[in-house]
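Visitor: What follows is a predicted structure for the sequence shown.
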Amino acid sequence: MKVLGIDPGTAACGYGIVDDSDGRIRALAQGCWTSGARERPELRLRRIFDGVVMLIAEHGPDAVAVEESFVGRDARIALFVGQARGAALVAAATAGVACTEYAPARVKQAVCGYGRAEKGQVARMVRMLLSLEDEPSTSHEADALAVAICHAMTPPLARMAS
């Protein structure tokens, strides 16, 4: 199973693609789309949409997994993250690829065994699980790979309940 994981955000949106076959999970691609604070919002969202469409066309994932928004103290940030999630979800729907969303705590539980793991722990576990030489370049890439790993490792019946 190939999974495209997305860590949504308008300033930085991470992506990671993993392949789970023959009992082995490996990374196929990872990266991060970034934009400047002065860039128009519709252009930021278009970059995410186009990027997801391109990755789906290039890698043909079986599923897209997106991290759910964490609503903290700043409602504006939550709104921007929600918009980025929407761009990714619409891109996947346009390509006909099923999407599943996972809460950050569930992703951390799946990857680290602890739902309140810190970003550094997530990056280290992603490196170990995928046998990477180095940790991902950014926390956004690490989180996106973690979301993809979470989906790939979730049993099919549990995925249907999500």
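Guide: Noted; the coordinates are in hand.
Visitor: For the rest of this, base every contact and every neighbour count on C-alpha atoms.
Guide: Will do.
Visitor: would you list every one of the strands in the protein?
Guide: Here the chain has its strands, by DSSP state E, at 2-7, 12-21, 24-34, 63-67, 99-102.
Visitor: now for the second one, which elements pack on it?
Guide: Going back to what we said before, that points to strand 12-21. strand 2-7, strand 24-34, helix 139-153 (3 or more CA pairs under 8 Å, 6 or more residues apart in numbering; DSSP states H and E).
Visitor: which residue sits closest to Thr34, ignoring its sequence neighbours?
Guide: Counting by CA to CA, 6 or more residues apart in numbering, Thr34 lies nearest to Ala12, which is 4.4 Å off, once chain neighbours are set aside.
Visitor: Out of the helices and strands packed on strand 12-21, which is the most enclosed?
Guide: strand 2-7 (a mean of 30; mean count of other CA atoms under 10 Å).
Visitor: second one coming, line it up with the first:
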Amino acid sequence: MRVLGVDPGLTRCGVGVVDSLPGRKARMVDVGVVRSEPELSVDLRLLRVAEGLEEWLERTVPDVVAVERVFAQNNRGTVMGTAQVAGLAMVAAARRGVPVAMHTPSEVKAAVTGSGRADKEQVQRMIARILGLAELPRPADAADALALAVTHLWRPSGALQGGERNELTPAQRAWAAAERTARTSSHRGAPSRARR
């Protein structure tokens, strides 16, 4: 199986391609970053990222695209850009009929390092060890993309979009519960349309 991992970001979108090998091993095929210039308008930045993702899909022909699922961050602007780029990756994969998997950051950290609270450097070091790389993959966005791909190779069940609820991992169930709570809380505090 070949997995394209996407660590979504508007300025730097990490991309990493990993092939599965026998014995729960993996081999890096390619890694990099799709960039967009902050001085451009958001629509043009998204276009640059979309074109870059299309190029990666065309060139590497993955069996699955694994995208980071982000549901909570302090900076709303960052969350918006991340969500928009995640959507671009999902649409690009869907156009080619390639299944999409979503993995939370804590799920990825736990899969790669054994701890859902690992820092960026721990992820870089472990992904280099897992893939037998001579150097740490940089920047961190690229390492995160490889970690997403490896996570999917090791935990494929239930990660694909449209999977049954009983196939979800504990981390995915926790994410879904947190998302439902956040939606419920935001609806309670929102003014009704009739009062606007």
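Guide: That came in fine, so what should we check first? Being a predicted model, the structure only gives us computed values, none of them experimental.
Visitor: ok, the residue nearest to Thr34 of the first structure touching Ala37?
Guide: No: taking contacts as CA atoms under 8 Å, Ala12 of the first structure lies outside contact range of Ala37: 10.5 Å.
Visitor: Between these two, point out the one with more neighbours.
Guide: Taking other CA atoms under 10 Å, Ala12 of the first structure and Ala37 do not tie; Ala12 has more neighbours (22 against 10).
Visitor: measure that one to Ala142 of the first structure for me?
Guide: Going from Ala12 of the first structure to Ala142 of the first structure by CA to CA, to the nearest Å gives 12 Å.
Visitor: Met128 of the first structure too?
Guide: 12 Å.
Visitor: count of residues packed around His103 of the second structure?
Guide: Other residues near His103 of the second structure come to 24 when the count uses other CA under 10 Å.
Visitor: before we move on, what about Leu168 of the second structure?
Guide: 17.
Visitor: contacting residues around the longest helix belonging to the first structure?
Guide: Longest helix in the first structure, counting residues (DSSP state H): helix 75-95. Helix 75-95 of the first structure is contacted from outside by 6, 8-10, 13, 45-46, 48-50, 52-53, 56, 64, 66, 68-72, 98-99, using CA atoms under 8 Å, 6 or more residues apart in numbering.
Visitor: Could you tell me which of these count as buried?
Guide: 6, 8-10, 13, 45, 48-49, 52-53, 56, 64, 66, 68-69, 99 (16 or more other CA atoms under 10 Å).
Visitor: can you tell me which two in the residues you listed are farthest apart?
Guide: Maximum pairwise distance in those, criterion CA to CA, is 22.2 Å, between Ile56 and Ser69.
Visitor: before we move on, back to that, and the angle from the longest helix of the first structure to strand 2-7?
Guide: 160 degrees (axes from the mean of the first three to the mean of the last three CA atoms, to 10 degrees).
Visitor: And helix 75-95 of the first structure, what's buried?
Guide: Those would be 77-78, 80-92, for helix 75-95 of the first structure by 16+ other CA under 10 Å.
Visitor: Relative to the whole chain's centre, how far out is that helix?
Guide: 12 Å (CA atoms, centre = their mean, to the nearest Å).
Visitor: likewise stretch 119-134 of the first structure?
Guide: 15 Å.
Visitor: Show the contacting residues for the residue nearest to Pro41 of the first structure when sequence neighbours are not counted.
Guide: Take Pro41 of the first structure and drop its neighbours on the chain: the residue closest to it by CA to CA, 6+ apart is Thr10, 7.9 Å away. By CA under 8 Å, 6+ apart, Thr10 of the first structure lies in contact with 34-35, 41, 44-45, 80-81, 83-84.
Visitor: Tally up the residues packed near Thr181 of the second structure, please.
Guide: Neighbours of Thr181 of the second structure under the rule other CA under 10 Å: 12.
Visitor: ah, wrong one, I meant Leu43 of the first structure
Guide: Neighbour count for Leu43 of the first structure, taken as other CA under 10 Å: 12.
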